[in-house]
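Trainee: dropping the sequence and predicted coords here.
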Amino acid sequence: MTTTGPAPQRKMRADARRNYERLLAEAATVFTEHGVEASLEEIARRAGVANGTLYSHFPTRQALLEALLRDRMRTLSNTARDLLDHPSAGEALIIWARAAMVHTMVYRGLATSLMRSIEDETSQLHAACQAVLAAGEQLLNRAQAAGTVRGDATASDLYALINAVAWAGEQTSPAQGERLLSFGIDGMRPATDS
């Protein structure tokens, strides 16, 4: 997984930059192994820095997650924008929902963190989650205009569905998550008269 450097407004000394990059690399490893609720102290230990160094770069778990996920969430938003040109509005929404589910399953427990962050304006993940939600909403609106998704479905519904199936997939298997996402997307289709 690629990581980004520090926020552009923050200049760092070379040693601080190395610590920052080591912390991100170790966080990615530890979160992959143990989920997003893993010990931050373990991340600092593996990076070879003091806990205070970790907290000076990342004052909260959410700040660390935001730094780790920044590129991935930006890519997910860009993918949604790119899919606005897809010839099938319904297929574009499905492609993006699958990509969002895979993104959400990158670390065990991430779905829960993302769902908390969407409403929590104090979370460092809030802005990134809102950007992803807005990008998905454009695809949803296009699919609704094409008549492939029911009109009462909201972007919040889609976001919750994706996070729910990602959570279920991490409890069982990615294949189960994929099946559940297909069922959920099918449930968003307009009712047909029989």
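Mentor: Ah, there it is.

Trainee: contacts and neighbour counts: CA atoms only from here.
Mentor: Fine.

Trainee: biggest helix in this protein, by residue count?
Mentor: Assignment by DSSP state H gives helix 61-83 as the longest helix of the chain.

Trainee: in stretch 99-118, which residues are buried?
Mentor: Within stretch 99-118, the residues scored as buried using 16 or more other Cα atoms under 10 Å are 99-111, 113-115, 117-118.

Trainee: quick one: contacts of it?
Mentor: Residues from elsewhere that reach stretch 99-118 (Cα atoms under 8 Å, 6 or more residues apart in numbering): 31-32, 34-37, 72-73, 76, 123-126, 129-130, 160, 162-167, 169-170.

Trainee: buried only: go through those residues for me.
Mentor: By neighbour count, with 16+ other Cα under 10 Å, those hold 31, 35-36, 72-73, 76, 123-126, 129, 160, 162-167, 169-170 as buried.

Trainee: so which residues make contact with the longest helix of the chain?
Mentor: The contact list for helix 61-83, computed with Cα under 8 Å, 6+ apart, reads 2-4, 6, 24, 27-28, 36, 40, 58, 92-93, 96, 99-100, 103, 123-125, 128-129, 131-132, 135-136, 138-139.

Trainee: put this beside the first:
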Amino acid sequence: MSEREGEVTEAKSDTPNPAGSAQGAAKRMRADARRNRERLVAAAALAFQSEGVDTSLEAIARAAGVGIGTLYRHFPTREALIEIVYRREVETLVVAAQELARDLPADEALAQWMQRFVDYIAAKRGMGDSLKILFESKSPLFAEVGGLIPSALKSLVERAAEAGAIRPDADSGDVLHALSSIYAASSGPDWRDRSRRLVQLLMDGLRYGAPGPSAPTA
């Protein structure tokens, strides 16, 4: 079915149907549209990480298994797609902090989250120029998500320090500054591997001098 035919089908799904099937068709259309949108955002995130923000929108649509017309219906401009991808990357990192803290010991949760931060930076580097344009255009995006990552990291660092798993003077602001420095590291095919090693070294430094868990009181 062509993109144009798909548009006609979607439009018809909102037309009252005497047989009573219009509501079900509309629900199916909305579910399909949501899935298409999610696939597009996921495909774009991977493309921006590996190819940069100038990657072909047609290639993103193909990777998502939809036509270019579907992409433009959801995201009329490249900047609209970049904005939602960046928001998704931030929110994914925040949710990861909550899940890791729930499932792992405090220091391991922090260590794994810091490694995931590398993937976030990779996506951010791929979108760098366009994010700068969004920032200069006064997009509300940065005000809306700006404090989420520092807050997530702060909770992980404080939890690990309270558990005695990292040094007690660890400051989440300092850790974030060190993590963010990998954004400016020189590019190359081994950038991600080098960044992961640097993050591991940073975690080793945080563990050095950790007092260990407090002995239970009698």
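Mentor: That came in fine, so what should we check first? Computed from a prediction, not measured in an experiment: that's the story for all the values here.

Trainee: pick out the residue nearest the middle of the first structure.
Mentor: The structure's the first structure has its C-alpha centroid closest to T104; by Cα atoms, centre = their mean the separation is 4.6 Å.

Trainee: can you pull out the helices in the first structure?
Mentor: Listed in chain order, the helices of the first structure (DSSP H) span 14-34, 40-47, 51-57, 61-83, 89-104, 110-119, 126-145, 155-171, 174-187.

Trainee: give the aligned equivalent of the residue nearest to the centre of the first structure in the second structure.
Mentor: Residue mapping for T104 of the first structure onto the second structure gives I121, with TM-score structural alignment as the criterion.

Trainee: ok, now D82 of the first structure?
Mentor: Alignment note (TM-score structural alignment): D82 of the first structure maps to E99 of the second structure.

Trainee: what is the neighbour count of its match?
Mentor: E99 of the second structure has 13 neighbouring residues, counting by other Cα atoms under 10 Å.

Trainee: do T9 of the second structure as well
Mentor: Quick note: T9 of the second structure (other Cα under 10 Å) scores 14 neighbours.

Trainee: in the first structure, what range does the helix or strand that contains it match?
Mentor: T9 of the second structure belongs to helix 3-13 when elements are defined using DSSP states H and E. Counterpart in the first structure of helix 3-13 of the second structure, with TM-score structural alignment as the criterion, is absent.

Trainee: what residues does that helix touch?
Mentor: By Cα under 8 Å, 6+ apart, the list of residues contacting helix 3-13 of the second structure from outside reads A22, Q23, A25, A26, M29, G67, G69, T70.

Trainee: at 7 Å what do you get?
Mentor: Counting by Cα atoms under 7 Å, 6 or more residues apart in numbering, helix 3-13 of the second structure makes contact with A22, A25, A26, M29, G67, G69, all of which sit outside it.

Trainee: quick one: contacts for the closest residue in space to A63 of the second structure that isn't next to it in sequence?
Mentor: Taking Cα to Cα, 6 or more residues apart in numbering as the measure, A63 of the second structure lies nearest to A43, with 6.0 Å between them; neighbours along the chain are not counted. For A43 of the second structure, the contact set (Cα under 7 Å, 6+ apart) comprises I60, A63, A64.

Trainee: what separation do you get for E38 of the second structure and L201 of the second structure?
Mentor: Spatial separation of E38 of the second structure from L201 of the second structure under the definition Cα to Cα, to the nearest Å is 35 Å.

Trainee: oh sorry, the question was meant for R207 of the second structure
Mentor: R207 of the second structure sits at a distance of 10 Å from L201 of the second structure (criterion: Cα to Cα).

Trainee: neighbour-wise, which of those two wins?
Mentor: For R207 of the second structure and L201, the more surrounded residue by other Cα under 10 Å is R207, and the numbers stand at 20 against 12.

Trainee: thought that one was touching G164?
Mentor: No - contact status for R207 of the second structure versus G164: not in contact, 9.0 Å apart, counting by Cα atoms under 7 Å.

Trainee: check the mean deviation of stretch 95-103 of the first structure from the second structure.
Mentor: Stretch 95-103 of the first structure: mean distance to aligned residues in the second structure after superposition is 1.5 Å, counting by mean Cα distance after the TM-score superposition for the first structure.

Trainee: whatever residue of the first structure lines up with V175 of the second structure: how many residues sit nearby?
Mentor: Alignment note (TM-score structural alignment): V175 of the second structure maps to L158 of the first structure. One way to gauge burial is a neighbour count; for L158 of the first structure, by other Cα under 10 Å, it gives 20.

Trainee: can you check E136 of the second structure too?
Mentor: 9.

Trainee: follow-up on the earlier one: from V199 of the second structure, how far off is the match of D82 of the first structure?
Mentor: When Cα to Cα is the yardstick, E99 of the second structure and V199 of the second structure sit 20 Å from each other.
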